[in-house]
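In: just coords:
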């Protein structure tokens, strides 16, 4: 793209692993442009003698011609960027099609070249990948979060069809990050760096490209957190000075120990952790720099899998093991195919240094460095290696999130949940391995098995024991999900779900339920108001008024009336524009009826600050606010004020009508002085418990004992050994409800208790 970060003139040195060497920006003349492709061709031929080098040469010539006259911000010919991207891809040992796409990836976006012409010259496959990458770049320069989310949505769709779209995109982003320092506008530089940390580095990790992930993270971190980056680098320099030669001494010691024990070692390397990795561990563990035990990491490469465990035995035999630091990713690989043994040990001697040791085979190391690309999955004329198909299941999970998310911004949020976090490995009763993010719950597990299993989940047993649905799972747990026909997701689940897939599914269900309820409410409100005004109403009559309101459909109109964003009188005016001109006596609003219902409405306002006397007050049935909750009032024309909890989901639909929001709060003095006459409010609980009538009796008695009163109890789902109950409790305030919840949770046979709020 012509607007990408500027770069100096680059000469790529053969054998440099795709790292371009910067030269003085003298510009490239035509002969130099022709010769610039030769090192790339040599690099490709070195690992793929069968490659169609002539096609690569033609693609380069076309790119030079298409980008003629275009320059990067520093005045260099733009062709230096796609050439560098192609070198990065060659460093990944990618196929000819990917190299060609690397050379042409910006042509459709920034030049007059069309996809049709590309297809004619290089085939449909090449044109499709260029199209996929092009769709991703069109929105990248927008700073708006929705644009970023939409861009990422397109990335998921494109890479689900061909993973090479992602690999080319990562090569493109890697070169742009290497030249990010040439971007003079700070806000743009920070946006690119944050986007890299949020999206591209996690994606590189997901396809196992650890080397790319680390470089992206370190460059982005230096731009986003320059002070933290400088501090960590200064501390590393200080340690380096204190222990000059320490890494080499430890490296030699580990190699000698293995060889002395008869374990063949191909290579032992040592390195410091990257600044970003150190920063993340300091934040995650909430520890100081000095408390980290694995600032230095050593890698032992051996010939085969058996030697990995033999080397592990040697290391543990010579040095005390740090129990919490051992992980076996060989027997249980990560989703991206990563395999290695990780262990932490404390070295003997005066140094008493804690280090991390990684042990793997040469093939595992290639996979760890370049992931999918290391397999060279796309042979000439071939497709994705069958052995990798299972490892790409996460792409399907992202597509599921895309389908269930309500909009691009929510999709981006849920996808970040899916991309981040360490893993735990759990098992179904039949022994199927399910990998989940750390902190995942049985509900996350249920959705990982299948979306319908998650939707119908009513309980869970972990290792044979009934547990709350919000309990985090541990490595090795066997999880049995209990389901019930007709069961539906609970809105309360969202507060403890960890995986983006599960959260997107629950949010979609809740949104649909709320919309249906809002539509029904709006329809009944319109019918009532039209009848009061003696105006005929029907779907046909209302459809004629949609254009004047304006609304796309009747459901949209009913929903707008139901959530109070359109007043019924506005609908009447749309149906009968002369409605205001009618001469009619002013309408008299009758006084509140007598009896308990009217008294409770009048009394509710007396215990609130910010609402004038005589105003009718309703407590929202969606979120059921209690004294002690943070609240907000919503002015509803003809219906007084409805009080919601400040984080009620239904308030989102009213955000465009800020004039209807009213600052209200509980009058604690009035509540305290009211004594026994204080109003009582209803809180709703969801309870999962053993299917035993004694449990129901115990819950009712406990509620009474703690000052609450059960006004409604409904069994939503019932199975042989478990049931889900909906309990409505009358209480004085939030504190009393929390006391009852705590008592319920301590009751034998009760697995889970949650307050239900919108």
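Out: Happy to help now that I have it. Treat the numbers as computed from the prediction; the structure is a model and nothing was measured.
In: all contacts plus neighbour counts: C-alpha atoms, from now on.
Out: Noted.
In: Check which residues of stretch 221-236 are buried.
Out: If you call a residue buried by 16 or more other Cα atoms under 10 Å, then stretch 221-236 has these buried ones: 221-224, 229, 232, 236.
In: oh, I was asking about stretch 550-567
Out: By neighbour count on 16+ other Cα under 10 Å, the buried set for stretch 550-567 is 554-567.
In: Likewise for stretch 426-439?
Out: Neighbour counts over stretch 426-439 (16+ other Cα under 10 Å) mark 426-428, 434-439 as buried.
In: so residue 681 makes contact with residue 731?
Out: Yes: proximity of residue 681 to residue 731 meets the contact threshold set by Cα atoms under 8 Å, at 5.4 Å.
In: Neighbour count for these two, which is higher?
Out: residue 731 (24 against 20; other Cα atoms under 10 Å).
In: So that one sits against residue 684, correct?
Out: No: judged on Cα under 8 Å, residue 731 makes no contact with residue 684 at a distance of 10.4 Å.
In: Residue 238 sits in which helix or strand?
Out: helix 226-242 (DSSP states H and E).
In: list the helices and strands that helix packs on?
Out: Contact partners of helix 226-242 among helices and strands, from 3 or more Cα pairs under 8 Å, 6 or more residues apart in numbering; DSSP states H and E: helix 210-224, helix 275-285.
In: A further structure is provided below for comparison with the first:
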């Protein structure tokens, strides 16, 4: 068939939904591309123009608008023929030129196996989607045709393209609700990567389908009979299981091939939403539904706009999976966001909602991108959004929120609004107080309790699952760490300057700038922040400031004496300094203990008891210590470990716990280490306010008759 006939064949297909002037514009784009690609051939030996034409045909099946079809015809022109974007803009208008440019940029993206390259390019893709979602639709059609014609490519290139398709393009198609394209990409990718496995599964499916044909026809007949009996409209279709999905279930869910294939799957397409629920009642009266296997995606659509009723029945000694949906839902299930153009001229509430969902998702991606420090962090946040396994929960006002499986109340709070997530302190699930780290279940009502001035807890990062929550928490923590490192750095610098008989307010801007230049940092604040993080020594920066900017001589010895005799003055700590002041787990210092601080590179200050064995012995190490004193009004609690030796008798552990409680102590952990039949040792971790409080707790425990000895444990 000639190219002329092929483009005319496409034109006649387009006649079903585009007017003649728009079809002519698509035709014109075809002839322009044909001329531009003249003489170019594909690996298969076909003329190059057959590829853009095939891509346009895929989009025509999705009933996309004429600009997308023109962009499909021209999508390789900028890259492969050297025709500039401006020339396309002149010929076909700004919108088409922008689309072609966007697709060209995506085509240049090489998703190499190196994770950074992959992540960076995914970011570019997100930006292109945010500007015009049609860019990704043309790209998906381009990828689909390339996957269909992958055969003649060299082995290495086939493997790379197939991996990239399964990792990036198929999940994006799925997230945009384009099920038909997503499953075809998955199956083609799987067949390219694992040709033997694909052939084996395919043969096994054909064989099984042949032997099960009678059962399938019998079930279909009974369903049809039931619908006719109740006068319900509905087309019953068999549903094929896809090779990639069978393989993944075998691999990740450890199911045997026969376990997967012993489920008979049908889809019933009907006219109205009302009919869907009536048909559900009819099939449930025919066969018994399996408990817990019913899902109502009509009332609660998936994030990509998918709607359907799912139920699993038990009949004829087999499980029967049934999906019930309307024609419009079927279109959206197969074509997702592309269905937006299909119904563009008709008023369709479902499509508007679907479009809004995709817009919200792309906007969410943009937010995450703004907060992420680098592309690796960005792709880590986005991956969970591309592979969601949803739970549906309610706000107290009845709004439905869709979250990935394993999401917690913190994820829920950030999904509502970043500010609510940042200020969350507690939550209620179904009106009962619950933990913020508890995974949510579908159907729960979640209420977030906030407090003014509350801040995200770094521990949240260990259990949140959504990209938005993770990126928002990290963003706040980075900002907070910066503020705290500035404050701690300023305190340490002032103390060091005091040792040189100077004050920070006496240092001129010119002196500061000299030191900034000498240390090769961007600003004086960066230098001070580095001191707070433990990356620079305060007394060295102080010496440079006093001596005019570059004096590094004798950086260790001349200052050690000053530190030893405390001439610099001690730094006051409150115990609540936040991210950059940590208490050593080896000696567990508490208010009242003599303490020193040692800077830990990049992480701020670690506070040790001044008798701790872990402190450095050498002069250079001692130079890094900071003398500290406790503030007078500390109300925080601190952990202390106690070792209690006692005679074993009934109820003695309860007596110890009661004694701690009577002294207003709070037990964090209690464990018994038996020595022999008569004596035992109890290890006790208690929260106290300081040394006096600890003495009170120890006195109470010592007064128990069975206790023979009590001591504080320091490792």
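Out: Looks like it arrived, so ask away. Please read all numbers here as calculations on a predicted model, not as lab measurements.
In: Can you calculate the TM-score here?
Out: Here the TM-score for the pair of chains, by TM-score structural alignment, normalised by the length of structure 2, is 0.75; 616 aligned residues with a Cα RMSD of 4.4 Å.
In: Longest helix in structure 2, by number of residues?
Out: Counting residues, the longest helix found in structure 2 (DSSP state H) is helix 467-499.
In: for the helix or strand that that helix is followed by, the distance to its chain's centre please.
Out: Sequence order places helix 509-518 as the next helix or strand after helix 467-499 of structure 2, per DSSP H and E. From the chain centre to the centre of helix 509-518 of structure 2 is a distance of 42 Å (Cα atoms, centre = their mean, to the nearest Å).
In: Check the mean deviation of the helix or strand that comes right after helix 509-518 of structure 2 from structure 1.
Out: Using DSSP H and E, the helix or strand that follows helix 509-518 of structure 2 towards the C-terminus is helix 524-533. Superposed on structure 1, helix 524-533 of structure 2 shows a mean distance of 4.2 Å to its aligned residues (mean Cα distance after the TM-score superposition for structure 1).
In: The helix or strand following helix 524-533 of structure 2: which residues count as buried?
Out: Sequence-wise, the next helix or strand downstream of helix 524-533 of structure 2 (DSSP H and E) is helix 538-547. Using 16+ other Cα under 10 Å as the test for burial, helix 538-547 of structure 2 gives 538-546.
In: which one of the residues you listed is nearest residue 670 of structure 2?
Out: Within the buried residues of helix 538-547 of structure 2, proximity to residue 670 of structure 2 (Cα to Cα) peaks at residue 538, which comes in at 41.5 Å.
In: Looks to me like residue 644 of structure 1 is in a helix.
Out: No: if the criterion is DSSP: H, G, I helix; E, B strand; the rest coil, then residue 644 of structure 1 is strand and not within a helix.
In: Excluding residues flanking it in the chain, which one is nearest residue 129 of structure 1?
Out: Nearest non-adjacent residue to residue 129 of structure 1, counting by Cα to Cα, 6 or more residues apart in numbering: residue 165, 5.6 Å away.
In: Aligned counterpart of that neighbour in structure 2, please.
Out: Under the alignment by TM-score structural alignment, residue 165 of structure 1 pairs with residue 135 in structure 2.
In: who's in contact with that match?
Out: For residue 135 of structure 2, the contact set (Cα atoms under 8 Å, 6 or more residues apart in numbering) comprises 99-100, 102-103, 128-129.
In: same deal with residue 701 of structure 2?
Out: Contact analysis of residue 701 of structure 2 by Cα under 8 Å, 6+ apart lists 656, 659-660, 707, 710.
In: Pull out the buried members of those residues.
Out: Members of those classed as buried by 16+ other Cα under 10 Å are 656, 659-660, 707, 710.
In: Onto which residues of structure 2 does stretch 94-110 of structure 1 map?
Out: Going by TM-score structural alignment, stretch 94-110 of structure 1 sits over residues 64-80 in structure 2.
In: list the buried ones in the matching stretch?
Out: Within stretch 64-80 of structure 2, the residues scored as buried using 16+ other Cα under 10 Å are 64-79.
In: Okay, now it: how far is its last residue from its first?
Out: Using Cα to Cα, to the nearest Å, the end-to-end distance of stretch 64-80 of structure 2 comes out at 25 Å.
In: one step back: out of the contacts of residue 135 of structure 2, what pair is the most spread apart?
Out: Pairwise distances across those peak at 13.0 Å for 100 and 129 (criterion: Cα to Cα).
In: Those two - which one has more neighbours?
Out: residue 100 (30 against 20).
In: Counterpart of the more buried one over in structure 1?
Out: Per TM-score structural alignment, residue 100 of structure 2 is aligned with residue 130.
In: Which of the helices or strands spans that match?
Out: Per DSSP H and E: helix 124-137 holds residue 130 of structure 1.
In: Mean per-residue distance, that helix versus structure 2.
Out: Relative to structure 2, helix 124-137 of structure 1 is 2.2 Å off (mean Cα distance after the TM-score superposition for structure 1).
In: Show me what the helix or strand just after that helix is in contact with.
Out: Downstream of helix 124-137 of structure 1, the next assigned helix or strand under DSSP H and E is helix 145-161. The contact list for helix 145-161 of structure 1 (Cα under 8 Å, 6+ apart) reads 132-133, 135-140, 142, 165-166, 395-396, 398-399, 402, 408-409, 411-412.
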